[in-house]
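Colleague: Below is the sequence, then the predicted model.
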Amino acid sequence: MKKLFTTLSNIWKIQELRERIVFTLVILLVYRFVSHVVLPGVDATALGDNQKSGILGLLDMFAGGSFSRVSILALGVMPYISASIVVQLLGIAVPSFQKMQKEGESGRNKLNQITRYLTVVITAVQAVGYVKTQVPKEAILIDPTLFFVLSTFVLSAGTLFVMWLGEKITDKGIGNGVSLIIMVGIIARLPMALYQEITSRVIVDGGLIALVLEIVALFAVVMFTILIVQGVRKVPVQYAKRIVGNRQFGGVRQYIPLKVNAAGVMPIIFAQALMFIPTTLTQFFPTLQNTWLIQFSDPTSLAYSLTFAFLIIAFTFFYTAITVNPVQMSDDMKKNGGFIPGLKPGLDTSSFIDDVISKITFPGSVFLAIIAILPSLAVKFGIKSEFAHFYGGTSLLILVGVVLDTLQQIESYLLMRHYDGLMKTGRVTGRTGVPAANTSGSSAVI
């Protein structure tokens, strides 16, 4: 405990770090305040119980509840995330985007600008769909045509405002702006979910022991998730000695950290999108309802869980294959005078890296599938669905990943000023698997 207070004191002593933390907290408070502002022309009291489920519930989670509140920030950062994913995939398939990725800082600036423009287009399309389908007609107080035009512009401006807040946190705060905004939206649900679970167990069911077991199980799941997020396979790399003037460069052994879960949370999101198809079909076409579709529409059923797990494993391999390029890693290593001991640079090196990635991706994908279906298992054991979301899935992975990245940024500030880090031994590592080399933050999404 003394170590903790000493570390917090050291954090407050560093003026730049203190200012960045305060700035980040202020921006997050502004975001949470604005997220409760309802669209103009909507009667908030007429919304009633507007809770969402399925894929809309997932969007509502990322938006911090703004989606169901018909807030001016209802679309949140999802259009920006969608645009970032599209640009990332274009960087794999389109040569001009590949060229920009290799141009360093100027190329990244061009890609960021393209992402912003694409965000505007996606936001406008989603805003039209949201106003048409998600705003109850009985809650509209003004002329429907005027409301449609006004709300489309307001929702688009709201998403751009959230995107701007995220970039400000990345530039002037402690980094990971968009990810922090998503995390705050998810964590905002935890107090109410925990209160409902405590009320259900202690007051209604009288299961104090069951509540304690739930908390212990949640702690174990979080620890397991941290292991998956931080797990890496270190590949040794030897760099040739170079003498420039009177100084020697290279000649030391370093490591390439290949992540066990290189795909992050994206396989779960893709798999969830496909698993929502049966539910959508039964809603729009009631005549299609049968035992088969009902099973695949129930997240607690065995058929749903097994199919969900299989899709996550498949998407993990797919997303890892398109985002991790062993050939490029081998070429970059060769250009910098590096080689893996016992292997020739070039084809042998890329084949070895590809083989290692294939071997570690399978257990990583299985563990990711286990984490994804844990909320359904929690519901099976009588835990309320609101609280069960924190037992795994996208919620827990995003929370763990963003917290680790944030701690990594703070750790780097402390070590730069020759203060002790946040841990007694070792270093805090984020989702990259290695200690941060800079303190400027990252704009990476989830």
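Modeller: Structure's in. What do you need? Predicted model, so just to flag it, every value in this text is computed and none were measured.
Colleague: switch to C-alpha atoms for all contacts and neighbour counts from now on
Modeller: Noted.
Colleague: what's the longest helix in this structure?
Modeller: As assigned by DSSP state H, the longest helix anywhere in the chain is helix 347-380.
Colleague: Which other helices and strands does that one contact?
Modeller: helix 208-230, helix 302-323, helix 326-335, helix 385-388, helix 393-416 (3 or more CA pairs under 8 Å, 6 or more residues apart in numbering; DSSP states H and E).
Colleague: Identify, out of these, the most deeply packed stretch.
Modeller: Compared across those, helix 393-416 shows the largest average neighbour count, a mean of 21 (mean count of other CA atoms under 10 Å).
Colleague: tilt between that one and helix 347-380?
Modeller: Angle, helix 393-416 to helix 347-380, by axes from the mean of the first three to the mean of the last three CA atoms, to 10 degrees: 120 degrees.
Colleague: now helix 393-416 and helix 208-230, what's the angle there?
Modeller: Using the same axes, to 10 degrees: helix 393-416 against helix 208-230 is 60 degrees.
Colleague: related to what we said a few turns ago, can you put the helices and strands packed on helix 347-380 in CSV and add distance to residue 175?
Modeller: Listed next are the helices and strands packed on helix 347-380 as CSV, based on distance: least, CA to CA, whole Å:
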stretch, distance to residue 175
helix 208-230, 19
helix 302-323, 23
helix 326-335, 26
helix 385-388, 28
helix 393-416, 7
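Colleague: With respect to residue 105, which of those helices lies nearest?
Modeller: Across the helices and strands packed on helix 347-380, residue 105 has its closest neighbour in helix 326-335 (17.3 Å, CA to CA).
Colleague: Residues in contact with stretch 359-378: which ones?
Modeller: 221, 225, 228, 233, 259-262, 268, 299-300, 305, 308-310, 312-313, 316-317, 320, 385, 388-394 (CA atoms under 8 Å, 6 or more residues apart in numbering).
Colleague: putting a second one here so we can go through both:
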Amino acid sequence: MNKFINTIKNIFAIEDLRTRILNTLLFIAIYRLGCYVVLPGIDPNRLKQGTNGVFGILDTLLGGAFSHASIFALGIMPYISASIVLQLLTIAVPYFQKLQKEGESGRKKINQYTRILTIPIVMAQSAGFLATINAEAIANPGTFFTISTMLIITAGTLFCMWLGEKITDKGIGNGISMIIMIGIVSRLPGALIGEAASKGINKSLIFLLEMVVLFLIVMAVIVLTQAVRRIPVQYAKQVGGTTQLDAQRQFIPLKVNAAGVMPIIFAQSLMFVPNIAAQAWNKNSELAASIATYFSPENWVYNAVFAFLIIVFTYFYTAISVNPNQIADDLKRSGGFVPGVKPGRDTSEFIDEILTRITLPGAVALALIAVFPTVALLLGVTRPLSLFYGGTSLIIMVGVVLDTLNQVESYLLMRHYDGMMKSSKLRGRPSQPIAIAS
């Protein structure tokens, strides 16, 4: 306990870090305040209470802004959609591939294209959002209300983008991820209170067991997020002028879950297509009823297909995010080599083989984590809390917290303070130098 208190004192003793933390808290407070500002022309007392399916997941990621019909109803999600589209374009379109290789200037152009693409995406999604609001909650429905509300939601999303960029520049952590994480965490206290109330005193032991299981799942997600396979790299002796550098042994860290949360997001988007298509075709038909039954999150068919898609997308996203050929070329140019493996093509094939092997357990673990909220729901956990037993919410939460702690620890170590752990480094962080191919 004393070490924890001393660490907090050290954090606030660093002026730059203290300022960044206070700025982050200020920007987060502004965002949370906006989540409760209801759109003009909508009666919040007549809004439908509760959201299920994709809307329930979206509402969790937005911290209730979606169900409250606030000016931040779509939050940062359209920007995330635009980022995914630009990421795919950097693979398929030569122009964007060229931009990606231009370094900082290319990255700025891609970010600018992402901001521009966000506007039409949020306009389209805001129209879909208005369709989910029950007519009784709208005071004066009509063309003017629709257009003005779409503009307000678009402005709200752009303001969330600005807040995220400000957190990145003047705060601590990645601003966009931080905004999503805060929205998720804001629902956790209410979910815990609701779960405790539903169990009551008679089932307090069951509630305690649920908390233990939740803790173990969080630990498993941390392990999956931090797990890496280290490939040893040897650098030959280098002579420059009158100095001679001895041979160095470093490592290339290949993450077991290099795809992160993206496979779950892609798979989740596809899993709602059958229901939407059936509803659009003929929502009163027997076919639509059958599709709604089989593609319900509680059905085993839904979860089996969902898990399969996650495994497929994990391999796909890993293949486009980690390039063994580029890693091998960078090693060859810098004079490094993997012991026992020839530089060049052999090294690329060696890295690709290892990546393929470690991706399978990572993909299976990710699929299990994604379907576990359904398992928790079937075992009696209330729906709001079951979303924290895995899936997108938990992975985002764990990833953002670990990234923020890493940044805080870096500030402490630069100022010669003890790190967040006794070993002066977070678990999962390498203790030896790392060879990172850029």
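Modeller: Received it, and whenever you're ready, just let me know what you need. On a predicted model such as this, the values are computed, not experimentally measured, just so you know.
Colleague: TM-score them against each other, please.
Modeller: Superposed pair, TM-score by TM-score structural alignment, normalised by the length of the second structure: 0.94. Supporting alignment: 431 aligned residues with a CA RMSD of 2.0 Å.
Colleague: how about the strands of the first structure, start to end?
Modeller: 232-239, 242-244, 247-249, 253-259, 338-339 (DSSP state E).
Colleague: nearest to residue 419 of the first structure, of the ones you listed?
Modeller: Closest approach to residue 419 of the first structure among these (CA to CA): strand 253-259, 25.3 Å.
Colleague: Specify, as a residue range, where the closest one falls in the second structure.
Modeller: Using TM-score structural alignment, the residues of the second structure aligned to strand 253-259 of the first structure are 249-255.
Colleague: Relative to residue 152 of the first structure, how far out is the closest residue to residue 265 of the first structure other than its chain neighbours?
Modeller: Spatially, and ignoring its direct neighbours in sequence, residue 265 of the first structure is nearest to residue 394 (6.2 Å; CA to CA, 6 or more residues apart in numbering). As judged by CA to CA, to the nearest Å, residue 394 of the first structure and residue 152 of the first structure stand 28 Å apart.
Colleague: So which residues of the stretch 101-250 of the first structure form helices?
Modeller: Assigned by DSSP state H, counting those that start in this stretch, the helices in the stretch 101-250 of the first structure fall at 105-133, 144-172, 177-187, 190-198, 208-230.
Colleague: just to revisit the earlier point, and the residue nearest to residue 265 of the first structure, what's its match in the second structure?
Modeller: Residue 394 of the first structure maps onto residue 392 in the second structure, by TM-score structural alignment.
Colleague: isn't its match right up against residue 265?
Modeller: Yes. With contact defined as CA atoms under 8 Å, residue 392 of the second structure counts as touching residue 265 (7.2 Å).
Colleague: rewinding a little: quick one: closest of the helices and strands packed on helix 347-380 of the first structure to residue 15 of the first structure.
Modeller: Using CA to CA, those put helix 393-416 closest to residue 15 of the first structure, at 10.7 Å.
Colleague: what's the mean gap between that closest one and the aligned bit of the second structure?
Modeller: Mean deviation of helix 393-416 of the first structure relative to the second structure after superposition (mean CA distance after the TM-score superposition for the first structure): 0.4 Å.
Colleague: what packs against that helix?
Modeller: The elements that helix 393-416 of the first structure packs onto, with contact taken as 3+ CA pairs under 8 Å, 6+ apart, are helix 2-13, helix 177-187, helix 208-230, helix 266-284, helix 347-380.
Colleague: Kindly provide the distance from the residue of the second structure most remote from its centre to residue 236 of the second structure.
Modeller: Taking CA atoms, centre = their mean, the residue of the second structure most remote from its mean C-alpha position is residue 242, at 48.9 Å. Per CA to CA, residue 242 of the second structure is found 17 Å from residue 236 of the second structure.
Colleague: Once you drop chain neighbours, what's closest to the equivalent of residue 415 of the first structure over in the second structure?
Modeller: Aligned by TM-score structural alignment, residue 415 of the first structure pairs with residue 413 of the second structure. Nearest residue to residue 413 of the second structure, sequence neighbours excluded (CA to CA, 6+ apart): residue 419, at 6.1 Å.
Colleague: hang on, the earlier thing: can you tell me which of the helices of the stretch 101-250 of the first structure is packed in deepest?
Modeller: A comparison of the helices of the stretch 101-250 of the first structure by mean neighbour count, using mean count of other CA under 10 Å, puts helix 177-187 on top with a mean of 24.
Colleague: distance from that helix to the second structure after superposition?
Modeller: For helix 177-187 of the first structure, the mean deviation from the second structure after alignment is 0.4 Å (mean CA distance after the TM-score superposition for the first structure).
Colleague: so where in the second structure does that helix end up aligned?
Modeller: Using TM-score structural alignment, helix 177-187 of the first structure corresponds to residues 175-185 of the second structure.
Colleague: And for stretch 298-316 of the first structure?
Modeller: By TM-score structural alignment, stretch 298-316 of the first structure lines up with residues 296-314 in the second structure.
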